[in-house]
Structures are given as structure tokens and as C-alpha cells.
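[1] build me a model from this:
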Amino acid sequence: MNELECIRTFVKVVEAGSFTEAARQTGTVKSVITKRINQLEEHLELQLLLRSTRRLTVTDGGADFYQRSLHLLAELDSAKAAVSSVEWGLTGNFRVSCISSFNSAYLADDLCEFQQEHPDLKIELQQNDHFCDPVQEGYDVCLQAPGGTTSILEKVDILPLRRLIVATPDYLEKHGIPQQANELSAHRFAHNNHIDPDCVIRFMAQDHPQEVTISPDILTNTIWMLRAAVLKGEHMAMMPAFFIENELQSEQLVPVLPHLKVQSSQLSAYYRRSSFVPMKVRIFVNFLQRKYGQHPSWEKRILAKHPNLMLALRPSNHP
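    Just a heads-up that it's a prediction; the model follows:
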């Protein structure tokens, strides 16, 4: 019996909520997971889990052992990290989840670069637009906009997701160019109701919020649909600047109300809260923060072409 391996398996089963899901996340057959838990219970002479056909329940003793195991594994991972250095590189598996828009625009290349710096690291990237719990879903890091969270998750902001309202020149010629925020309610919109379910556009005007309710013709939870709808020339939409940089530079899309700042969000890294964050997580998060910062390169390129967006793309703490 490999006691440490059995303990890690037990922690994974508790967090995954089932033997089947733990097997899927670890790439192990279910029978091996079951065997390890049985061996651990026999070794401890303690029932850790109550099994039934419908659900898995952690016993009181199992809950206590789970908390102690988390501390033990964190200490062990910290000790391993302490004797590893960036000079030697990172090793092991590294599972990352990211929202589709940033994945396609930047993160896929970022992870290739990161893996080149650490060639012994085995990277797995999955694309998810729903809020992912890295503990429940078996990821080391989840890159996503802020959403549901729990007390066991750490959130670190990576970069701003500053948004712009855009339309094609043909749309604006046909429907007119809004001069004030309240004029937007009369326009046709494609809208991401996953990000903003109340269909309200919020502006920061001289640090005082202003809200405009819109009545979209197209509702979607995918940014790809927003861009397609806008480029057809029949709708406006609100999208993050990084996703439409090329269309802005080619003037396929034109900023609407460039003198106003749309309320922005953040792309954040979520990972398990611990006193001892694994070195691969810390190094990766620092890698992304150094690369992008609070005024990312695409914003600088957009501003070089559209200096009238200075207010719309300024950092929130800018005077």
C-alpha cells in the first residue's frame, strides 16, 4: 500500500464528490480508486466514506481526516517546492481552464511559451465559459471572470477586461450615432446575458455610475455570436477590447460613445486557497501578471489608432 497515494486519492474523491468523477479527473480507472480508499480505511481502521447507489457521504471521522490530509499535503507540496527551483524547472501535470475568448486570443500562445520555459511540465488546457471551481473540477488554475466562489478558493486578478460598445459604419449610417448614453435604449443590440443577465449597460461617468436598460434582439452566452451579429451590420454590442482589436484597427467596427467608460471586469485566476500554494501555480500567475499588467498591450495599440478612447480604456484608479 502506498499510503501517500491513498491519502491523495481520498482527498480527490471528497472534492470530486464521487469515485467516478475522481477517476476521470486523475485519469485512473474507478476500480483503482475504490481499492485505494478501501486500503486506506483498513489501514486507519476507520470508515471514511459512506457509499450508496445514490450518493457519497463523508463520515465525521472522514471529515476530520480530510482536513488534516489537506494540511499534510500542503506541507509536503511546500517542502517539494522548496527544494525545486526555477533553474531546475517545473515538473508534473498542470491543468488549466480558461474562458474561450481569452483562450483563443492569447492564452493558448501564453501556455506554449510557459511550457517552453518549463519543458518537463505536462500542460492540459480546457476551454470553459461557465464558472469553474478548480477544486471540484480538478484544475490547478481557472482563468475566468469573477463569479461564484467558496471559502476554499483564492482569487488573484490578472488583467482588466475593459469593454467597448461597437457597431459597423453601415449600422451607424443607417441608424444614427448615439451622442448620449440614454440614446442606446432605442438601438438594436446583441447582448451577452450570461455576463449581464439584467440587460443593463453600466457606465462610470465622473466616478458616478449611469445605467441604461436595453432590449436586445439577440441574446447569447457566447462572445462569438456577439461579434458575428455586429459584423452583419444590424446590431450594436458590448465586448472586451482585446477580442475586437483587429476589427477596431481595420475600422470594420467603430467605438460608440468613446467618451464614456463602460463598467469593466477582471480576468482572474482561481485556485485552491492554501498556506502553501504550489510553485507551478505561483510562477504561472506571476508570469501572466508580468506579461499583461493593468494596461495591457492591446489597449496601447488600440489607443494609438483611436486616441479618443483614452477615457474608455483608462484604468479605474486613473485620475
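
[2] when you work out contacts or count neighbours from here on, use the C-alpha atoms and nothing else.
    Fine.

[3] helices along the stretch 51-200 of the chain, start to end?
    Taking DSSP state H, counting those that start in this stretch to define them, one finds helices in the stretch 51-200 of the chain at 60-82, 100-102, 108-117, 134-137, 169-175.

[4] could you do the stretch 201-319 of the chain as well?
    223-231, 245-249, 279-292, 297-305.

[5] out of those, deepest packed?
    The highest average neighbour count among the helices of the stretch 201-319 of the chain, using mean count of other Cα atoms under 10 Å, belongs to helix 223-231 at a mean of 19.

[6] quick one: contacts of that helix?
    Contact with helix 223-231 is made by 101, 166-168, 190-192, 220, 235-237, 239, 252-253, as judged by Cα atoms under 8 Å, 6 or more residues apart in numbering.

[7] the residue nearest the centre of the chain: what's it in contact with?
    Taking Cα atoms, centre = their mean, the centroid of the chain lies closest to residue 144, which sits 1.5 Å from it. By Cα under 8 Å, 6+ apart, the contact set of residue 144 is 98, 99, 129, 131, 267, 268, 269, 270.

[8] to compare against the first, here's another:
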Amino acid sequence: MDKLDLMQAFIAVAQQGSFTSAAEKLGASTQLISKYVSQLESELKVRLLHRTTRSVTVTEAGLAYLERAQQILSDIDALEGSIKEQGDEPKGRLRISAPMSFSTLHLGKPLADFQQQYEAVTIDLQLNDRKVDIVEEGFDLAIRIGQLESSSLIARKISPIHLMMCASPEYLAKHGEPQSLEDLQGHRYLHYSYRNEDLPALVSTKNKGLILNKQKGSIVANNGEVLTKAAVAGAGIVLQPTFIVGPYIAQGKLKPILTQYKQDPLGLYAVYPHRKYLSAKVRSFIDHLQSFFGDRPYWDDF
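    Prediction:
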């Protein structure tokens, strides 16, 4: 039997002065309430109530137990009320893991807007391009880019992410502009080391789709912004999200190539451990990001 059930039964009998009245208050049978009190006395090895055919009175030990038990149940009610209140209103520390380049370029404004709207939330943002273990490392959610692998985590899409292959006009003038995927052979390219299935370094045709090309890269880095700046400097061909390369294309520093080959967009996702008891701070933050970036993010307007 649950100890709290035993305590509640005893408190009700002590307050009502009757097993019958206590049973009515708790919506249980008189027999069950009597069983609970007897079980509690057996566990404590002390008599808590004097029972006669006409009345029920509390013993001295029962009075001491009653005072402490009422306080315990009151504390539990207060604790549950406090936790439920936190679930209803965004508050407390919100710990987020997010990729480096995307965050430095595009996350500052939505973070500031969210903080102004929910002043009771403290944001703890950790930037890292590796996939952190959200549960093990104590994050409320992670922002991730790519085609997500199946896992026990819950993912909610925030916005599409388009990739674009490009190079500097100077590089293309010197080495020639590829007109087909086959023309990529022999070119220098800048390889994103965390690619896996998320950000393929180069693509090649197979059947009706596009797959990874295992060609070796001339520069390998785990940061897309660095690779993009290397491409601007003429180091080679880069395949990166438009949220990085878009401004350079608009300025004429990079030129899109092989635009006839269309890839399905990747996704910007919010990933979190639980669906059933999602806290208000996490739910509100994800809603805010979806509203801020939307189905056509501003960085694609270049």
C-alpha cells in the first residue's frame, strides 16, 4: 500500500472523528479506510486511535503523528502546485545546444526577442557542431540541421534548409566552371567533416537520386563558415547552406554552380527528449523559432 494513502486515511479519520465520515470524504469504503489505518498502526507499531462503538479519538502518539503527517501532505501539495505552475508558465533556465555557424549568424535576434517576451526564462546556449547527447549532457533541447536519423528523441521541424554548391568567380575563371556532376572530378572542394548524411560534400548521380561522392577533399573542416570564406578566397568548390553562402552570392563573391541539380532541402529541427510532459519554456521557444523563421526563411532572399 502507498504510504501516502495510509496517511490520508488516518488524517481523514482523525479530522472527521469517524471511519464512516472519513470514507465518505475520501470516496472509499469504510472497510478500506479501516484497513489503511490498521496497516499504518502495524507499520509504526503504535496505536494511533482509540476505537469504541460510539467514537474514535486520537491517542497522544496519534496527535504527534497527525501534526507531522498534515505538514508532509501540505508540503507535497505545495510542491506539486509549484511544479504545475512551472509547466504552465515559461520560466527557469532553458539549456540549448545549437550548431556554431547557424547560431552566430542567425540565432541572436530570435533569442533576444524571446527573452524580451519571457523575462522569467534564463537562456543557456552552448554552441557545438557535434551531435550532443541531450539527456546525458542535461540539455532541454538541441537545434539540429540535416536529415535526422531515427532515435528516441522527438524532432519538430522549424524551417527548411537549402544547400547550394558554389565557388568564387576567380576560381571558376582559373579552373573552369563545371557543367555536369562528372565535371567535378579533378576540382578542389571544401569538405565539411561532420557531413554524415547531413551535409554531403559533393553529389553524384545514381538512378534517380543524388548520393555522396567519396572524392577526397582539398580542405576539410568542421565549420561551414570557415569553408565558405575559404571558397570566397578561391580555395575551391563548397556545398553549404544558403544561410551561410547567400550573402556572398548576393555580393558577387560566390557564384552558384550546377543549379540544374535540385536536392530536397534539409531541415532545421528542434530536438527534445519528451513529448508528453514538454515544459512551457521549451514549447514556447520552439513555437517562437517556427514563427520567426517560417517555411521561407529570410536568408533565402538573395
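
[9] the helices of the stretch 51-200 of structure 1: which one's closest to residue 158 of structure 1?
    helix 100-102 (11.9 Å; Cα to Cα).

[10] the closest one vs structure 2 - mean distance after superposition?
    Following the fit onto structure 2, the mean deviation recorded for helix 100-102 of structure 1 is 0.8 Å by mean Cα distance after the TM-score superposition for structure 1.

[11] structure 2: matching residues for that helix?
    The aligned range for helix 100-102 of structure 1 in structure 2 is 100-102, by TM-score structural alignment.

[12] buried residues, stretch 264-276 of structure 2. List them.
    266, 267, 268, 269, 270, 271, 272, 273 (16 or more other Cα atoms under 10 Å).

[13] and the angle from the host helix or strand of residue 64 of structure 2 to helix 280-293?
    If you go by DSSP states H and E, residue 64 of structure 2 is part of helix 60-88. Angle of helix 60-88 of structure 2 versus helix 280-293, following axes from the mean of the first three to the mean of the last three Cα atoms, to 10 degrees, is 0 degrees.

[14] residue 69 of structure 1: what's it in contact with?
    7, 11.

[15] for residue 253 of structure 1, same thing?
    If a contact means Cα under 8 Å, 6+ apart, then residue 253 of structure 1 has 166, 167, 168, 169, 231, 247 as its contacts.

[16] relative to residue 238 of structure 1, how far out is it?
    12 Å (Cα to Cα, to the nearest Å).

[17] what does residue 84 of structure 1 give?
    On the measure of Cα to Cα, residue 84 of structure 1 and residue 238 of structure 1 end up 45 Å apart.

[18] looking at those two, which one has more neighbours?
    Neighbour totals were compared for residue 84 of structure 1 and residue 238, and residue 238 leads with 22 against 14 (other Cα atoms under 10 Å).

[19] can you tell me the closest non-neighbouring residue to that one?
    Nearest residue to residue 238 of structure 1, sequence neighbours excluded (Cα to Cα, 6 or more residues apart in numbering): residue 165, at 4.3 Å.

[20] what of residue 120 of structure 1?
    Residue 120 of structure 1 sits nearest to residue 91 (Cα to Cα, 6+ apart), 4.9 Å away.

[21] my guess is the one you found meets residue 118, correct?
    Yes: applying Cα atoms under 8 Å, one finds residue 91 of structure 1 in contact with residue 118, separated by 7.5 Å.

[22] neighbour count winner among the two?
    residue 118 (18 against 14).

[23] the more buried one and residue 10 of structure 1, how far apart?
    Going from residue 118 of structure 1 to residue 10 of structure 1 by Cα to Cα gives 29 Å.

[24] next one: residue 197 of structure 1
    38 Å.

[25] give me the more crowded residue out of those two.
    residue 10 (27 against 11).

[26] give the contact list for the more buried one.
    For residue 10 of structure 1, the contact set (Cα under 8 Å, 6+ apart) comprises 36, 37, 66.

[27] which secondary structure element is home to the residue nearest to the last one when sequence neighbours are not counted?
    Which is residue 66 of structure 1. Nearest residue to residue 66 of structure 1, sequence neighbours excluded (Cα to Cα, 6+ apart): residue 11, at 6.2 Å. Applying DSSP H and E as the criterion places residue 11 of structure 1 in helix 3-16.

[28] how close does residue 56 of structure 2 get to residue 19 of structure 2?
    Taking Cα to Cα, one finds residue 56 of structure 2 at 8 Å from residue 19 of structure 2.

[29] find residues that contact each of the two.
    Taking Cα under 8 Å, 6+ apart as the contact rule, residue 56 of structure 2 and residue 19 both touch residue 13.

[30] ok, residue 224 of structure 2 to residue 100 of structure 2 distance?
    Applying Cα to Cα to residue 224 of structure 2 and residue 100 of structure 2 gives a distance of 9 Å.

[31] er, residue 239 of structure 2 I mean
    17 Å.

[32] next, the buried residues of stretch 12-31 of structure 1.
    By neighbour count with 16+ other Cα under 10 Å, stretch 12-31 of structure 1 contains the buried residues 12-23, 25, 30.

[33] cool, stretch 212-222 of structure 2 as well?
    Buried, per 16+ other Cα under 10 Å, within stretch 212-222 of structure 2: 212, 215, 217, 220, 222.

[34] dump these to CSV, plus distance to residue 156 of structure 2.
    Below are the buried residues of stretch 212-222 of structure 2 laid out as CSV (distance: Cα to Cα, whole Å):
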residue, distance to residue 156 of structure 2
212, 26
215, 33
217, 33
220, 30
222, 25
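
[35] right, and out of the residues you listed, which lies closest to residue 83 of structure 2?
    residue 222 (40.3 Å).

[36] gap between that closest one and residue 128 of structure 2?
    Taking Cα to Cα, one finds residue 222 of structure 2 at 10 Å from residue 128 of structure 2.

[37] how about residue 115 of structure 1, what's its match in structure 2?
    Counting by TM-score structural alignment, the partner of residue 115 of structure 1 is residue 115.

[38] which one is that match nearest to, not counting chain neighbours?
    residue 121 (6.8 Å).

[39] quick one: contacts for that neighbour?
    Counting by Cα under 8 Å, 6+ apart, residue 121 of structure 2 has contacts 90, 91, 92, 93, 94, 115, 281.

[40] in structure 1, which of these remain in contact?
    Mapping the contacts of residue 121 of structure 2 onto structure 1 (both residues aligned by TM-score structural alignment, their matches' Cα atoms under 8 Å) leaves 90, 91, 92, 93, 94, 115 still in contact.

[41] just the buried members of these?
    Buried among these by 16+ other Cα under 10 Å: 90, 91, 94.
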